[in-house]
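Peer 1: Sequence and predicted model, in that order:
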Amino acid sequence: MAGEPQADCLFCKIVAKEIPAAIVRETETTLAFRDINPQAPTHVLVIPKSHFPDAASLAAGDPAAAADVLREAGEVAAQEGAVESGYRIVFNTGEGAGQTVFHAHAHVLAGRGLTWPPG
């Protein structure tokens, strides 16, 4: 069921503190931690604590949690000192777009020049 923890989900296990992560922020509804394979000097993932497979299902199923993820992405950027120089928030949806963990998550990327278009 959407929103419920999934036993086979890596990010649900991180939320449950069953798997360690380098946590940088935590709220009642979100968790932010450093990506284990960073693509930029600042690469932090912001996830809802509830399980939804992607950003669209999160927005449809729990709009408040989707807003929390976006707000926390901005807070992470501020905490990391990336507001002045700029940062990117990316949601990958589906394997073809590079999504490898099917628990909605935002990538906060900063600290180097980020080209456009990103794909």
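Peer 2: Perfect, I can see it now. Everything numeric here is computed off the predicted structure, so don't read it as measured data. Numbers count the residues shown, from 1 in each chain.
Peer 1: from here on, contacts and neighbour counts on C-alpha atoms
Peer 2: Noted.
Peer 1: longest strand of the chain?
Peer 2: strand 42-48 (DSSP state E).
Peer 1: elements contacting that strand?
Peer 2: strand 30-34, helix 63-79, strand 106-110 (3 or more CA pairs under 8 Å, 6 or more residues apart in numbering; DSSP states H and E).
Peer 1: Pull the residues that contact it.
Peer 2: If you take CA atoms under 8 Å, 6 or more residues apart in numbering as the criterion, strand 42-48 is touched by 11, 29-35, 65-66, 68-69, 72-73, 76, 80, 103-111.
Peer 1: Pasting the second one now:
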Amino acid sequence: MSESDAETLFERVVAGEIPADVVYEDEATFAFRDIRPQARVHVLVVPRKRYRNVAELAAADPQLLADLVKTAAKVAELEGVAESGYRVVFNTDSDAGQTVFHVHAHVLGGEQLGFFGRLG
């Protein structure tokens, strides 16, 4: 997939052009299940308006970033992991594993999660 395709993928999901298992949506955000889950609960939370990554979003629209985090918490509640614990991850650019260049938060939970990053 080219970067230009990747940049529009989540916009197409939000627009309903690509099917998704929607967990939650509101005026500013859209949450749907990851097609390659890395945990029992793995939901992606995206702003409806596209920003390349979390740093760009934070600089341009801090309120929208706050809304994204609030939606992540709402997803954790809806998925039943708010009490047991969950992880919210933003990958920023290629070295961090970002493959779709529309900022998105991964909400992961529902099981004991391992450590992150390289060990040793």
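Peer 2: Structure's in. What do you need? What you see is a predicted model, and the numbers here were worked out from it, not measured in a lab.
Peer 1: Would you mind giving the helices and strands packed on strand 42-48 of structure 1 as a markdown table with mean neighbour count and distance to residue 18 of structure 1 added?
Peer 2: Conversion of these to a markdown table gives the following (neighbours: other CA atoms under 10 Å; distance: least, CA to CA, whole Å):
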| stretch | mean neighbour count | distance to residue 18 of structure 1 |
| --- | --- | --- |
| strand 30-34 | 22 | 14 |
| helix 63-79 | 19 | 21 |
| strand 106-110 | 25 | 21 |
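Peer 1: between those, which gets nearest to residue 7 of structure 1?
Peer 2: With respect to residue 7 of structure 1, and counting by CA to CA, the nearest of those is strand 30-34 at 17.8 Å.
Peer 1: Residue 57 of structure 1 is nearest to which of the helices and strands packed on strand 42-48 of structure 1?
Peer 2: When these are compared for distance to residue 57 of structure 1 using CA to CA, the nearest one is helix 63-79, at 9.3 Å.
Peer 1: The closest one against structure 2, how far on average?
Peer 2: Compared with structure 2 after fitting, helix 63-79 of structure 1 has a mean deviation of 0.5 Å; criterion: mean CA distance after the TM-score superposition for structure 1.
Peer 1: Give the other helices and strands that that helix contacts.
Peer 2: Using 3+ CA pairs under 8 Å, 6+ apart: helix 63-79 of structure 1 touches strand 30-34, strand 42-48, helix 55-61, strand 106-110.
Peer 1: angle of that helix against strand 30-34?
Peer 2: Angle between the axes of helix 63-79 of structure 1 and strand 30-34 is 40 degrees (criterion: axes from the mean of the first three to the mean of the last three CA atoms, to 10 degrees).
Peer 1: can you list contacts of helix 63-79 of structure 1?
Peer 2: By CA under 8 Å, 6+ apart, helix 63-79 of structure 1 touches 24-25, 29-30, 32, 44, 46-48, 55, 58-59, 83, 87, 89, 105-106, 108, 110.
Peer 1: Counting neighbours, which of these end up buried?
Peer 2: Neighbour counting by 16 or more other CA atoms under 10 Å classes 25, 30, 32, 44, 46-48, 55, 58, 87, 89, 105-106, 108, 110 among those as buried.
Peer 1: hang on, the earlier thing: now the longest strand of structure 1, how far from the chain's geometric center?
Peer 2: Taking CA atoms, centre = their mean, to the nearest Å, one finds the center of strand 42-48 of structure 1 at 4 Å from the center of the full chain.
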